[in-house]
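Peer 1: Here is a sequence together with a model predicted from it:
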Amino acid sequence: MTQLTLDKIDFAILSALQRHGRLSNQELAINVGLSPSPCSRRVKALEDAGFIAGYATLLNAEQFNLALTVYIQIRLEKHASDILEAFEADIINYEEVQECSLITGSEADYHLKVLVKDMQHYKVFLLDKLTTNPHIAGIHSSFVLKKVKSSTAIPIS
């Protein structure tokens, strides 16, 4: 990745793309006050420098009957690197897991965000997948009652 110092136009490009990822280069250029060619070059430079990690389409989970979001804290029996790596390798293969983070400042070692259809599907995920791992010492589940804010945008300035 190349070194790049961002200016206000770069920040404007990044902000616009976070809000509306499907903007055409023409629309983006108008939005940030550039002509299309320099705008396209700047976007390419932002990609090459690693500021833009990729592009994605965000799907509406409710349209797929995925109505239950669960945050799970997992405590492992030991913190040996082979146990951590094995746990992470298992988690990566579970399609229900949207996020998995190794955390500190809690009794838990990992924090998971899981998306399933309903409580029955969560029970299957919990009993058939999570609890089959012999290194898990504790599981604490919290269920989302209402999403107050959900965003993929990161704060930039």
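Peer 2: In hand now; what should we look at? Since the structure is predicted, the reported quantities are computational estimates derived from the model, not experimental observations. Numbers count the residues shown, from 1 in each chain.
Peer 1: all contacts plus neighbour counts: C-alpha atoms, from now on.
Peer 2: Will do.
Peer 1: Helices of the chain, residue ranges please.
Peer 2: 8-19, 25-32, 36-48, 81-92, 119-128 (DSSP state H).
Peer 1: Most distant residue from the centre of the chain?
Peer 2: In the chain, the residue that sits farthest from the middle, by C-alpha atoms, centre = their mean, is residue 35; the gap is 32.6 Å.
Peer 1: can you tell me which residues contact it?
Peer 2: With contacts defined as C-alpha atoms under 8 Å, 6 or more residues apart in numbering, residue 35 is in contact with 26, 29.
Peer 1: let's see 10 Å
Peer 2: Taking C-alpha atoms under 10 Å, 6 or more residues apart in numbering, we find residue 35 in contact with 25-29.
Peer 1: Only the buried subset of those residues, as a PyMOL command please.
Peer 2: Buried subset of the contacts of residue 35, written as a PyMOL selection, criterion 16 or more other C-alpha atoms under 10 Å:
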select buried, resi 25+28+29
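Peer 1: Need the contacts of residue 35 in JSON lines (columns: distance to residue 110).
Peer 2: Converted to JSON lines, the contacts of residue 35 look like this (distance: C-alpha to C-alpha, whole Å):
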{"residue": "25", "distance to residue 110": "40"}
{"residue": "26", "distance to residue 110": "43"}
{"residue": "27", "distance to residue 110": "41"}
{"residue": "28", "distance to residue 110": "39"}
{"residue": "29", "distance to residue 110": "42"}
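Peer 1: re the thing from before, so which of the helices of the chain is nearest residue 151?
Peer 2: Across those, the minimum distance to residue 151, taken as C-alpha to C-alpha, is reached by helix 8-19, at 9.9 Å.
Peer 1: another one to put next to it:
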Amino acid sequence: MAVTTRRLDDIDRRILRVLQEQGRIQNNELAERVGLSPSPCLRRVRMLEESGVIERYVALLDASKIGMGLTVFARVWLTDQRAETVEHFTEEVERLPQIVECHLMAGDCDFLLRVVAADLDAYRRFQVDHLTRIEAVRSVKTEIPMQRIKLTSELPL
């Protein structure tokens, strides 16, 4: 995938807005919605894909309907912040599918993780059996959300 920087015009932004809402929309319908004929619309979508603006297409799943109804946020502190320690931790995180987001933080903790699990017991087992066993993990503090107010993958354009 090419990693080029490209300036987005109004038509690109319209295309991206529609694709964020309906990733499986047919090109003819997309072209109609953004005010282009099908061929130029398809060329623009291909350019957005090739430039890396569109990373990939995915299906968004309802976690509760596949038995992963609990989401927690885990703040992780490492024993040190040496490059090797951070790299080891991130490699281990990549291997754990329950961790759906991982952010290296500036501030109080070293990492912030979003973790999904079937329920609180399943998360606790995951924390004990996997997360805290990663070498150099000093401490984990778990935050349990009471209610999800907003969850979106759409970026403002």
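Peer 2: Nice, I can see it. Quantities reported herein were computed from a predicted structural model and do not represent experimental measurements.
Peer 1: ok, back up a step: just send the helices of the first structure back as CSV, with distance to residue 102 of the first structure too.
Peer 2: Formatted as CSV, the entries for the helices of the first structure read as follows, by distance: least, C-alpha to C-alpha, whole Å:
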stretch, distance to residue 102 of the first structure
helix 8-19, 26
helix 25-32, 37
helix 36-48, 27
helix 81-92, 9
helix 119-128, 19
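Peer 1: and residue 100 of the first structure, which of those helices is closest to it?
Peer 2: Closest to residue 100 of the first structure of the helices of the first structure is helix 81-92 (C-alpha to C-alpha; 7.6 Å).
Peer 1: tell me which strands and helices the closest one is in contact with?
Peer 2: Helix 81-92 of the first structure is packed against strand 68-76, strand 97-102, strand 110-116, with contacts defined by 3 or more C-alpha pairs under 10 Å, 6 or more residues apart in numbering; DSSP states H and E.
Peer 1: what angle do that helix and strand 97-102 make?
Peer 2: Here the directions of helix 81-92 of the first structure and strand 97-102 differ by 160 degrees (axes from the mean of the first three to the mean of the last three C-alpha atoms, to 10 degrees).
Peer 1: Run through the residues that contact the residue most central in space within the first structure.
Peer 2: With the centre of the first structure defined as its mean C-alpha position, the nearest residue by C-alpha atoms, centre = their mean is residue 99, 5.8 Å away. Contacts for residue 99 of the first structure (C-alpha under 10 Å, 6+ apart) come out as 71, 91-92, 111-115.
Peer 1: cool, residue 146 of the first structure as well?
Peer 2: Each residue near residue 146 of the first structure by C-alpha under 10 Å, 6+ apart is listed here: residue 69.
Peer 1: Residue 70 of the first structure versus that one, what's the distance?
Peer 2: Distance of residue 146 of the first structure to residue 70 of the first structure, given as C-alpha to C-alpha, to the nearest Å: 11 Å.
Peer 1: Residue 131 of the first structure now?
Peer 2: Distance check for residue 131 of the first structure against residue 70 of the first structure: by C-alpha to C-alpha, it reads 16 Å.
Peer 1: ok, these two, which is more surrounded?
Peer 2: For the pair residue 131 of the first structure and residue 70, the greater number of neighbours falls to residue 70 (21 against 14), based on other C-alpha atoms under 10 Å.
Peer 1: counterpart of the more buried one in the second structure?
Peer 2: Residue 70 of the first structure maps onto residue 72 in the second structure, with residues paired by TM-score structural alignment.
Peer 1: how about the nearest residue to the equivalent of residue 11 of the first structure over in the second structure, chain neighbours excluded?
Peer 2: Matched to the second structure by TM-score structural alignment, residue 11 of the first structure sits across from residue 13. Ranked by C-alpha to C-alpha, 6 or more residues apart in numbering and with sequence neighbours excluded, the top spatial neighbour of residue 13 of the second structure is residue 157, at 6.1 Å.
Peer 1: Is the one you found in contact with residue 10, as I believe?
Peer 2: Yes - counting by C-alpha atoms under 10 Å, residue 157 of the second structure sits close enough to residue 10 to count as a contact (9.4 Å).
Peer 1: Mind listing the shared neighbours of those two?
Peer 2: Overlap between the neighbourhoods of residue 157 of the second structure and residue 10 consists of residue 16, taking contacts as C-alpha under 10 Å, 6+ apart.
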